[in-house]
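Peer 1: Fold the stuff below for me.
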Amino acid sequence: MSSNTFKQAAEAARTKTSAMGKQGSEAVSAAGHDFLHTPIMRAVLPFINGGISGMVATAVIQPVDMIKVRLQLAGEGTATGKRPTPLSVTRDILAQGKALDLYTGLSAGLLRQAVYTTARLGFFDTFMKALSARAKEKGREVTFVERASAGLAAGGIAAFIGNPADLALIRMQSDGLKPAAERKHYKSVIDALSTIVKSEGVTALWAGATPTVVRAMALNLGQLACFSEAKAQLKKHTQLSPQSQTLTASAIAGFFASFLSLPFDFVKTRLQKQQRGPDGRLPYKSMTDCFVKVAREEGITRFYRGFSTYYVRIAPHAMVTLIVMDYLGWLTK
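Peer 2: Below you'll find the model as predicted:
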């Protein structure tokens, strides 16, 4: 057989193999596309994308959250004394251990996002799709009141479900403030949850659930509803690119989310951190009692201590979450 014949045969084989490979990859791609567009996956994807987005954002801003919690717990019960700053709190944490201490409670934070953000973004997206479909049938646009209702409902439901992980996060982050002999030295979020259940009972996992739910509703009203409304208005009245609209709307939503939710976040932190004293009593009886005692003993402005840190935590978290979710939505559309 001549060399030309060998070359022709080899070329034919390569062409056939390439065609088969292309057909195979197209078949796999088509199968994947069909799977993503099954009714079940279309219903579940907003929850999956929301959870992944929230976990990525939490991994980015966890040190800021750690500093925010320490600021809220500093000077508890006193109206006077040295006022801590984000910088001084950061120095204290680093002086007591190492840089990785800023990531204390990361496992609890990720679990919280896997539960809480999965639920709140998933429910919000589901509610908004239903509201958009109804508005379209009536020949109108979704109103801000409808967006606000969707945000409030999604936040409340998700916060109640995710309260145990949120409680574990606060306990892990505040453990370092206790005297050395009283520290629990939680190894992970599972260790924290099991320790709480063993020593305080299962119902203790929902300690601070009321302010947690109220905080989440306020935060979602400011974040999701304001983000959705701001983005709609920017799209209608500006020439900004979609990416710029997302970033600008996130910054606007971050401010309102921070302002509306910080007092409830403050009270939630105090209630979840508290443990019974030698007399068997808790420092605060309820959310209302905590509000009253803090206002009387520490001053009304204490509720907004660490606002700048809180905003720096909320706004980037919202931006990262929404950008990642937009990207995942594009990948799975």
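
Peer 1: From now on I want contacts and neighbour counts done on CA atoms only, so please keep to that.
Peer 2: Will do.

Peer 1: quick one, helices of this structure?
Peer 2: For the chain, helices defined by DSSP state H occupy the ranges 3-36, 39-73, 86-96, 106-112, 118-137, 144-174, 189-200, 209-220, 226-237, 242-273, 287-298, 307-331.

Peer 1: Can you name every helix or strand that the third one contacts?
Peer 2: For helix 86-96, the elements it packs on are helix 39-73, judged by 3 or more C-alpha pairs under 8 Å, 6 or more residues apart in numbering; DSSP states H and E.

Peer 1: Second input sequence below; structure requested for side-by-side comparison:
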Amino acid sequence: MMIIVMDAMETMDKPLSTMSAYKSNKPDFPLLPKIINGGIAGIIGVTCVFPIDLVKTRLQSQSIKPNEIPQYKSMADCFRKTFAKEGFFGMYRGSAVNILLITPEKAIKLTANDFFRHRFSDRSGKITLHREMIAGSLAGLCQIVITTPMELLKIQLQDAGRVQTSGLQERPSATRIALSLIRSKGIFGLYRGTAATMFRDVTFSAIYFPMFANLNKLGPKTTYSNNGSDSETVFWASFLAGCVSGGIAAAAVNPIDVIKTRLQTLKRAEHEQHYSGIRDAFIRIWRDEGIKAFFKGAGCRVMVIAPLFGIAQTVYYLGVAEYLMKKFRLASDNYSHNDYKQQKQQTTKKLRMTENLSKV
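Peer 2: Predicted structure coming up:
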């Protein structure tokens, strides 16, 4: 593992002046469109799947001891009870703060992965599997600066209906919770559960991004050159690759997501415990609830993450940001998604010419 990390660090440490040959055969890295696409993908995805995410949070937050009747017996039961008690808008508790912060969070995650893949790839633009995993891990690490406070505030709002015993209690707001934490613990109060969040996001990204990239290569292609030599995976195949990769990665990290949710839940029910850290949470959950507790909400989480990342890849494929930038004249030299495709096509032709000359 150390060899892999050192190999990647050597690539990152190369000064730009010595990397001209390294970069010359690769397409440029258009940063702004990637940031905008990431934000758009996050907003659309969260709006579509937020009620399922709320159910996931409530299932994970409730701790059930032996011979104890759970408040929510299943995903369907949680949906039914939440909707009956809190109505349609109750299913979107915490969505405002999530939609607000998901834009920079998804933009950082998706853009950082593309950036690190760009830096770690060779002259022809190819990248090895271990470098794909490092690029994904670094992307996950970058996003926690936004993810941790976003998840902390979202969880308090989502779980409020579960722990409230009276309908007369004042509903919390993200602003009130944030100000209370800052007054009592400073800015770091918003970063409760950072270690667990980092563990989850780094692991998720190390699984998701390489898996998506390789599944995407297997899909049918659409050509954008006369001889058919230059191609791109079709839209629906990229969507499915995003869904499958997101679902598998989400299921794999569900145990640490349960621990993270418990650590970040500030207000627990009367019979529920508070945890001092990852180790304490793991031991107590295992001892009191068994191994099944670590897979609470796994189905919901897969149902949330799979379409979320499928949508993200769709937005990238369609080049929504490139279209908007061209529409409102924000792109320099009328840069568009088609320009990027043509750039990739020209790069491929140059590489083939170089390979043919080397064989002569």
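
Peer 1: Just give the TM-score of the two.
Peer 2: TM-score for the superposed chains, counting by TM-score structural alignment, normalised by the length of structure 1: 0.77, backed by 283 aligned residues with a C-alpha RMSD of 2.7 Å.

Peer 1: Nearest to Arg183 of structure 1, out of the helices of structure 1?
Peer 2: For the helices of structure 1, the distance to Arg183 of structure 1 is smallest for helix 144-174, at 9.4 Å, taking C-alpha to C-alpha.

Peer 1: which one of the helices of structure 1 lies closest to Glu182 of structure 1?
Peer 2: Glu182 of structure 1 lies closest to helix 144-174 among these, at 11.7 Å (C-alpha to C-alpha).

Peer 1: which parts of that closest one are buried?
Peer 2: By neighbour count on 16 or more other C-alpha atoms under 10 Å, the buried set for helix 144-174 of structure 1 is 147-174.

Peer 1: whereabouts in structure 2 does that helix align?
Peer 2: The aligned range for helix 144-174 of structure 1 in structure 2 is 129-159, by TM-score structural alignment.

Peer 1: Look up how far Ala232 of structure 1 lies from Lys293 of structure 1.
Peer 2: Computed as C-alpha to C-alpha, to the nearest Å, the Lys293 of structure 1 to Ala232 of structure 1 distance reads 41 Å.

Peer 1: follow-up on the earlier one: which stretch among the helices of structure 1 is buried most, on average?
Peer 2: Compared across those, helix 209-220 shows the largest average neighbour count, a mean of 26 (mean count of other C-alpha atoms under 10 Å).

Peer 1: what does that helix correspond to over in structure 2?
Peer 2: Counting by TM-score structural alignment, helix 209-220 of structure 1 lines up with residues 194-205 of structure 2.

Peer 1: What's the average distance for that stretch when superposed on structure 1?
Peer 2: Mean deviation of stretch 194-205 of structure 2 relative to structure 1 after superposition (mean C-alpha distance after the TM-score superposition for structure 1): 1.0 Å.

Peer 1: what's in contact with that stretch?
Peer 2: Applying C-alpha atoms under 8 Å, 6 or more residues apart in numbering, the contact partners of stretch 194-205 of structure 2 are 133, 136-141, 144, 147-148, 249-250, 252-253, 256-257, 259-260, 278.

Peer 1: if you set the cut-off to 7 Å instead, what comes out?
Peer 2: By C-alpha atoms under 7 Å, 6 or more residues apart in numbering, the residues outside stretch 194-205 of structure 2 that reach it are 136-137, 139-141, 144, 148, 249-250, 253, 256-257, 260, 278.

Peer 1: Leu153 of structure 2: what's its closest spatial neighbour, skipping adjacent residues?
Peer 2: Among residues not flanking Leu153 of structure 2 along the chain, Ala174 sits closest, at 5.9 Å (C-alpha to C-alpha, 6 or more residues apart in numbering).

Peer 1: wouldn't that neighbour be in contact with Leu152 here?
Peer 2: No - counting by C-alpha atoms under 7 Å, Ala174 of structure 2 does not reach Leu152; the two are 9.6 Å apart.

Peer 1: how about Arg262 of structure 2, what's its match in structure 1?
Peer 2: Residue pairing (TM-score structural alignment): Arg262 of structure 2 is matched to Arg270 of structure 1.

Peer 1: Many thanks, I have nothing further to ask.
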